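Undergrad: quick one, structure for this:
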Amino acid sequence: MRAVWKAARAAVRRRRLQTLMIWLVTLVSTGALVMALGLVDAASAPFDRAFGAQHGPHVVAAFARDRVSDGRLSRAARASGVEAAAGPFAQAAVDIPRGAADFGLGGEITVVGRAGPGGTVDRVDLWAGRWAVRPGEVVLNRQSDWTADDLGKKFRVPKGPTLTIVGFAFDLSHTADAWVAPAQIGALHPTATQMLFRFRAAATEEGLRAELAEVTGGLPRGTLTASRTYLALKHRIGSNARAYAPYLMAFGVLGILVAVLIVANVVSGAVVSGFRHIGILKALGFTPGQVLGVYLTMISVPAVLGCALGTYAGNLLAEPFLRFAFSGPASGVLHGSLGIAPWVNLLALLGMPLVCVLAALGPSVRARRLPAARAISAGSAPRHGRALGIQRRLASARLPRSVSLGAGLPFARPARSALTLAAVVLGVTTVTFATGLAATLNSYGNGERSYDVTVYVGDHRDGREPVHGDRELHALLGRLPGATHVTARSDDEALLVGSTQAVMFEGRRGGRSLDSALVKGRWMRETGEVVVGTPFLRRNGVHLGDRLRLRKDGREEELTVVGETMDTDDRLVIGSWPTVTALMPRAEPIAYHVKLREGADQSAYARAVRAADPGLSVQLSGSNSVTGTIVGSATGLTLMLSLVASLGVFNTAVLNTHDRRRDLGMLKSIGMTPRQVTVMTVTSMAVLGALGSLIGIPLGIVAHKVVVPRMAAGVDITLPRYMTDVWHVPLLSVLALAGVLIAVLGALVPARRAARLTVAEVLHNE
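TA: Here you go, the predicted model:
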């Protein structure tokens, strides 16, 4: 065994290029695979852990308090499918003026009367202070934005009591915005009763609905006023991770395929170019099994090192991905659960070296079977060129002789050329896929935001208020240099009748300068018409043309959904200004979105806004962070995989020139110039590059059509056709050069090295 290790270690040192290639390709492939599998696992695992720790409810249900008694609800909760239940809790809808107590309270909030944070269902995490046990006390459902000094602060409920904040808690299921003692809830005039259920069959939305129907089957008709399941919350929290996972998985699979091909090519070349070495080993007494061990060890050493470093790099790079993917309301409680799962690291550390060893097994078995005498003679005996017939046919095409000779060289070693071609095909596939992905995401980023500057009412840094009124501000912003269009926007919460959660009802005045792309339907034209994003439609079971009712301050309005947009907020409902003020007469703009003329300076406009009214704050529009992250990481992975494919070509070119040293010497002896040798060698690889482009571009387009819709589905949006139909003749013409470029870059250095060989050197080596 010691002899095998010494021989393998010597081979690793001697074959530095092959060792570097195996190390690099396994590093890139393993890193992409770890990130992809980590995000797939993270799309559900952190939520499942946090939800399980809080023993969260599978269904949160609200019942009409005047139609069913608490006792009857308690009896209904004993249905056979119910695993555990909490409640009944009295629930009140309280309207808080925007900005009350500086705790993010504003609009209609849900307050529940609950005796404590514990129980068999929904164990609320009390982060600070204590629970409300007496009238006049309240606990806020806040994950952050609090300090110890905030405990004890008071705020007054309109037409209700003054409440003192005695604690901050976080509930992942968000069953309430605030909790008070049961003795206090009566003063808030509760209109509903909340029940929290855990069911035995909780894997699917249909199963949960069926279980809830069994619980409510014996209750009076219309008793259940609203309900929601934990699956919708889980889907929302993991949506960003599901958007990243498909494209990372695609790069991971491409990386593994490239790794297999490159390793097989490298080992096969090592066997062919090392025939003399194999013969010497066998002549020295190495058994066939030991020769096999030498070649497998030679591959395993850089493969294991590459996999180890790739796993480490994948964990490091996945950390910002995971933080970004799980940024949002539940980020704090989930961040403690985030990270690459141990099974992912174990799979990468064990699986990728195994893949490399299996790829090397075929060529290594060939080395094992070679007799010593044949191996030694194979290293120096002349061979008849298999490409001779093809080169003769190419000569009749009146091509330069160096080009016709080079075009026939790939056929001299068909197996080696096939492996190299496959690596180039995967490189072109990667470039094509990444180019289409970038084009789609850039189109999405441009369509999602069509304004340049956002002007907010009030300067939150020093508490200043604007000196101009609403209409004056609207006109003023439109008159400043560079402005072409101004849209006012209001944001106010309203209750979606039939749901337990509030929606954000956004009003727009002044046109559609900030509209995201419309996917289906049309924009609102009449009062009472609204548009919503795809997530709102899917998670609320609403379709275009359906009507929904919003309630605010005792008013109700029936609205018709006429359009579907790419907005990713599943709580957002957009209406025209008359539609919003019909429900909320006192609605006021909180921001103005300004479209500037082409070439206008955003910073100059921002300075003009602050000079015109110091009570305004300005934010310049930037690039979409999701788009930038995906495009940047995809570009990096593409460059690395293209480099690996070029190294595969490099390896093949080196082996070809090594195998044909005798032929090169003969050609030079009859007058072939160094430049012609370079052209011949580069042409031999450029042929493979052209074929690679011909095959790789369609594969890249297919990968784009498969992966992009799944990324969009991860965040519950539908992309319009113009964002996915990105393949045009100019772009395809540029991509057609990708395979040739990969091949030429890989072949250039070996070609120049071959061109510098002298006839004397070749004859001396012979």
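Undergrad: every contact and neighbour count from this point should use C-alpha atoms.
TA: Noted.
Undergrad: who's in contact with the residue found closest to Glu108 once you drop the neighbours it is linked to in the chain?
TA: Across the structure, with CA to CA, 6 or more residues apart in numbering as the measure, the residue nearest Glu108 apart from its sequence neighbours is Asp95 (4.2 Å). Neighbouring residues of Asp95 by CA atoms under 8 Å, 6 or more residues apart in numbering: Gly106, Gly107, Glu108, Ile109, Val157, Pro158, Asp553.
Undergrad: of these, which pair is most distant in space?
TA: The two members of the contacts of Asp95 with the most space between them (CA to CA) are Val157 and Asp553, at 13.6 Å.
Undergrad: would you do the same for the sequence below? I want to compare the two.
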Amino acid sequence: MSAVWQASRAAVKRRRVQTIVIGLVVLCSTMTTVLALTVLTAASSPFDAAFARQRGAHVVATFDAAKTSEAQLTQTVQRPGVQAAAGPFGQAVIEIPQPWLWMAAGPLQVVGRADPAGPVDRVDLLAGRWAAALGEIVVNSPVGGASSRLLGSKLDVPGGPPLTVVGFATSMSKSAGAWVSPEQMTALHPTSFQMLYRFASAATSGQLHSDLEAATAGQPADSLTHAQTYLSLKQAFSASADSYLPFMTMFGVLGVLVSVLIVGNVVSGAVVSGYRHIGVLKALGFTPNQVVAVYLGMISVPAVVGSVVGTLAGTVLEQPILKAAFAGVETGTATIGTTPWVSVACLLAMPTIVAIAALIPALRAHRLSAAEAIGAGSAPKAGRGLLAQRKLGGTRLPRSVSLGLGQSFARPARAMLTMSAVILGVTTVTLTTGLASTMVAAGNAGQRSGITQVLVAADGKTSGQSAAQLSDSQIEARLRALPGADRVTARAFTKVLLAGSTDTVFLNLYRGEPPAAAEQIVHGRWPSGPGEVAAGPGFLAQHGLAVGDRTVVYLSGKQLGVTVVGEEMLGNNQAMEADWATAAELVPDASAVEYAVQLAPHADGQAYVNGVEGIDPGLHSSLRIQSQNTASTVVISFSTVFTVLLAIVSALGVFNSVLLSTRERRRQLGVLKSIGMTPRQVVVMTVTSVAGLGLVGGLIGIPIGMVGHRVLVDHAGVLAFPESMKDVWHAPQLAALLLSGIVIAVLGALIPARSAARLTIATVLHSE
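TA: Here you go, the predicted structure:
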């Protein structure tokens, strides 16, 4: 074994360039794979574990207390398919008159429950104790947000005595914003009942819908007002993380493929160019298996080093990636952290994949006898590709070009590996170019280049200064009357409780001309009447909604049915957009806190700002010229860097192939030079040998990259792109991408070509 190790070490030292290339490629692919698997695991496993531990509710159902009774709901527990149930619990919505604890003023959903245990939804008590008497309340708290020092806080309830916080708890089912004792709930006059169900079959939304229908069969019509499934909670839990997965998975797969191709290329070339070395090893007593072990050892050293460093780098980056992926997500008792098995699996799997990739070409050395290996020439066998070379030689192409094109047919297997490296490079360039174009279009959506906009704040609390003295209508009228004003949009907002959710969400209300966000509607349309809302994909995913769905919002004892009529491209994960007509139903006294004024072309922005200050000292304006988009600049920079890096890796694969071909054809180069071939012709011949492969690789890589781009933008998760932003391919761009395949191949071949051109006839004959 020591002899095998010494031979492997010697091979590693002799092939330093290939060793470094393999190590870097394995490092990058391992790091990407670690991050992809970490996010994939974190997107599901923590939720499933915490949900199972709490015996979470598959469905949290809300029933109208005016249409059904506790006795009728108790009968649903015995229905077929119901595995376990809890309730009915009284449910009421109370108003928080002003900011309290970590919550803003607005509605709070409260459930009457005797204890946190039970067959379904075992609520975890984080601090304090459970509410057991009148005047006590337990608040649903984010893990880490509860603090013993906040126990004893008072909540003023309109029309009733204050409630004292005696505990903080959390539920993975998000069944309530707070809990009180059943006696306290009676005093709050509940308007609905809550039932918590676990079903025998709950893998899909279809099964849950069927099970719920069976459980509630026989209930009065329209008594079921809302049903929240655990699948929507799970989707909300992982919505942000899921948007990272397509990108990481795609780049991880590309990295692994590049690793496999380069390793196969290196070992194949090493075996072919090392026939005599193999023969010498066998003549010295190495068995066929030991010869194979030498080549596997030569590859395993950089592969192991690359996988170790890549795993460590991925482990270091796990926490920042997970923090970004789950930013703003209510995780409950789910623990988001690193998973040791991911690092261990990648640490073992990547060297194994590399070894398998190396084993196939290494078996060629296994089959050679010592006599065959020593007697074999380093050049391809006579006649291989001869027909193609003769046909090329009969054309009017320069001799150096025809000889270069013919070399691909002499080594078809190596030519395929070289072309595969180019294909991956072009695929990556196409993919990142498409993503950059789509993101730039997204960043520019709603931006009117060269248009000046003035933002006017009228809310003293928001600006931190004195409030405006004029009324809402007077301010808007005077803003429109100032010279230069073209479009004026007023915005107000309030916090409402969404049916099926324990958290309040923002409702933005717009009056006047539609805001810039109206131009970013991907599906449906912008709200134009009462009871119509629009939201971004993140908001819709977290609440299990889609365009056309109806839901209910609650505010100050009022409720309003709303219809989702539009999906924004991005939006706010905690906000909906609505027309001012909706304010008449919920907040008739709503007043604008901000005005967005778009100025006419060539209007003097500073003069308008000065004019705003003269309207009312409580108005505070700021000037913004929409000429550049910072996000677009960042995306372009990132895409450029990423494209260059992977293009370099692909070029290194070509470099390795050409380097091996040049070494094994030293004798042929010496013969060609002896009959008059110049160094420049040698360079042309060598570069031409891969330029054709680069062209074909470009033709294949472009459509693959286009498909990958479509897959990524269709599954971005936090962004919803319209078709116009997905269709980014045009003839000049495609021509440039096709040229990129040739550029990658030529750049990879240029250094070995120049090295071959400098070879002297004497050097070649001496080596022979």
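Undergrad: TM between them?
TA: The TM-score (TM-score structural alignment, normalised by the length of the first structure) is 0.88; 759 aligned residues with a CA RMSD of 3.8 Å.
Undergrad: related to what we said a few turns ago, doesn't the residue nearest to Glu108 of the first structure lie inside a strand?
TA: Yes - the assignment for Asp95 of the first structure, made by DSSP: H, G, I helix; E, B strand; the rest coil, places it in a strand.
Undergrad: re earlier: for the contacts of Asp95 of the first structure, which entry has the maximal number of neighbours?
TA: Comparing these by number of neighbours (other CA atoms under 10 Å), Glu108 comes first, having 24 neighbours.
Undergrad: Ala439 of the first structure versus the aligned residue in the first structure for His730 of the second structure, what's the distance?
TA: Correspondence of His730 of the second structure to the first structure, assessed by TM-score structural alignment: His728. Per CA to CA, to the nearest Å, His728 of the first structure is found 11 Å from Ala439 of the first structure.
Undergrad: could you do Leu616 of the first structure as well?
TA: For Leu616 of the first structure, the distance to Ala439 of the first structure - CA to CA - is 36 Å.
Undergrad: more neighbours, those two?
TA: Between Leu616 of the first structure and Ala439, Leu616 has the larger neighbour count (other CA under 10 Å), namely 23 against 18.
Undergrad: the counterpart of Thr494 of the second structure in the first structure: what secondary structure?
TA: Under the alignment (TM-score structural alignment), Thr494 of the second structure maps onto Asp492 of the first structure. Secondary structure, three-state DSSP: Asp492 of the first structure is strand.
Undergrad: mean deviation, the helix or strand where Gly310 of the first structure lies versus the second structure?
TA: Gly310 of the first structure belongs to helix 288-325 when elements are defined using DSSP states H and E. Plainly put, helix 288-325 of the first structure ends up 2.0 Å away from its match in the second structure on average once the two are laid over each other (mean CA distance after the TM-score superposition for the first structure).
Undergrad: re earlier: the match of Thr494 of the second structure and Phe536 of the first structure, how far apart?
TA: Between Asp492 of the first structure and Phe536 of the first structure the distance is 17 Å, computed by CA to CA.
Undergrad: among the two, which residue is more densely surrounded?
TA: Neighbour tally, Asp492 of the first structure and Phe536, criterion other CA under 10 Å: the higher count belongs to Phe536, 24 against 21.
Undergrad: measure the more buried one to Arg65 of the first structure for me?
TA: Here Phe536 of the first structure is placed at a distance of 28 Å from Arg65 of the first structure (CA to CA).
Undergrad: doesn't Glu506 make contact with the match of Thr494 of the second structure?
TA: Yes - contact criterion CA atoms under 8 Å: Asp492 of the first structure and Glu506 qualify, at 6.6 Å.
Undergrad: which ones are touching Ala32 of the first structure?
TA: Under the criterion of CA under 8 Å, 6+ apart, the contact partners of Ala32 of the first structure comprise Leu248, Met249, Phe251, Gly252, Gly255, Gly314, Leu637.
Undergrad: again with Ile256 of the first structure
TA: Ile256 of the first structure makes contacts with Thr26, Ser29, Thr30, Met352, as judged by CA under 8 Å, 6+ apart.
Undergrad: 7 Å instead, please
TA: Ile256 of the first structure is in contact with Ser29, counting by CA atoms under 7 Å, 6 or more residues apart in numbering.
Undergrad: buried residues, the helix or strand harbouring it. List them.
TA: Taking DSSP H and E as the criterion, the element that holds Ile256 of the first structure is helix 239-273. Judged by neighbour count using 16 or more other CA atoms under 10 Å, the buried positions of helix 239-273 of the first structure are 239-273.
Undergrad: quick one: it to chain centroid distance?
TA: Counting by CA atoms, centre = their mean, to the nearest Å, helix 239-273 of the first structure is centred 19 Å from the centre of its parent chain.
Undergrad: can you give me the stretch of the second structure that that helix aligns onto?
TA: Alignment note (TM-score structural alignment): helix 239-273 of the first structure is matched to residues 239-273 of the second structure.
Undergrad: quick one: that stretch to the first structure mean distance?
TA: Using mean CA distance after the TM-score superposition for the first structure, the mean distance for stretch 239-273 of the second structure is 1.4 Å.
Undergrad: before we move on, the earlier item: can I get the contacts of Ala32 of the first structure in TSV with distance to Thr225 of the first structure?
TA: Supplementary listing: these in TSV, determined by distance: CA to CA, whole Å:
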residue	distance to Thr225 of the first structure
Leu248	42
Met249	42
Phe251	47
Gly252	47
Gly255	52
Gly314	47
Leu637	50
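Undergrad: quick one: residues in contact with stretch 196-204 of the first structure.
TA: Applying CA under 7 Å, 6+ apart, the set of residues contacting stretch 196-204 of the first structure from outside is 57-61, 81-87, 121, 207-208.
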